[in-house]
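Engineer: Requesting a structural model of the entry that follows:
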Amino acid sequence: MVIDLNTGAIVHWLRLEGIVTELYDVQIIPEAQKPMALGFQTEEIAKLITLEL
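Structural biologist: Prediction:
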């Protein structure tokens, strides 16, 4: 679930159907305005740059 911490309202959710054998990580993204998930076969994934410092 994506929860607005200011209001406590659920603003979005994701339901996984079937048996989940692994769930790698859950994160809180401070001050995120528009987080999104990218599919591996989308044009956006080719433009994604990740820097690890």
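
Engineer: make it CA atoms for all contacts and neighbour counts henceforth
Structural biologist: OK.

Engineer: measure residue 44 to residue 12 for me?
Structural biologist: 21 Å (C-alpha to C-alpha, to the nearest Å).

Engineer: Also residue 3?
Structural biologist: 7 Å.

Engineer: Look at the two and report which has more neighbours.
Structural biologist: Per other C-alpha atoms under 10 Å, whichever of residue 3 and residue 12 has more neighbours is residue 3, with 12 against 9.

Engineer: To compare against the first, here's the next sequence to fold:
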Amino acid sequence: MSKNILAIYPHPDDETIIGAGTLRKHVKAGDKITLVCATLGQNGTPHGSTFFC
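Structural biologist: Sure, this is the predicted structure:
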């Protein structure tokens, strides 16, 4: 039975740095992932020209 996973992170890229392994495990198990970023990262140091989440 698949699960619905809600992952909430404060900044863009946090899901990659903090939770990528866990999220991958759920995706491979067939679970549905919903990812929410609380900010656009506008107060951080940009590593590119655009912030996406």
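
Engineer: TM-score of the superposed pair?
Structural biologist: Once superposed, the chains reach a TM-score of 0.22 (TM-score structural alignment, normalised by the length of structure 1), with 23 aligned residues with a C-alpha RMSD of 3.5 Å.

Engineer: okay, now the spatially closest residue to residue 4 of structure 2 that is not a sequence neighbour: neighbour count?
Structural biologist: Distances taken as C-alpha to C-alpha, 6 or more residues apart in numbering put residue 32 closest to residue 4 of structure 2, at 4.9 Å, once the chain neighbours are dropped. Residue 32 of structure 2 is flanked by 15 other residues according to other C-alpha under 10 Å.

Engineer: now the helices: where do they sit in structure 2?
Structural biologist: 14-28 (DSSP state H).

Engineer: Just the strands from it, written as ranges.
Structural biologist: For structure 2, the strands defined by DSSP state E occupy 4-9, 32-37.

Engineer: quick one, the last one and strand 4-9 angle?
Structural biologist: What that stands for is strand 32-37 of structure 2. Interaxial angle, strand 32-37 of structure 2 versus strand 4-9 (axes from the mean of the first three to the mean of the last three C-alpha atoms, to 10 degrees): 20 degrees.

Engineer: buried stuff in strand 32-37 of structure 2?
Structural biologist: Neighbour counts over strand 32-37 of structure 2 (16 or more other C-alpha atoms under 10 Å) mark residue 37 as buried.

Engineer: Brilliant, that's me finished.
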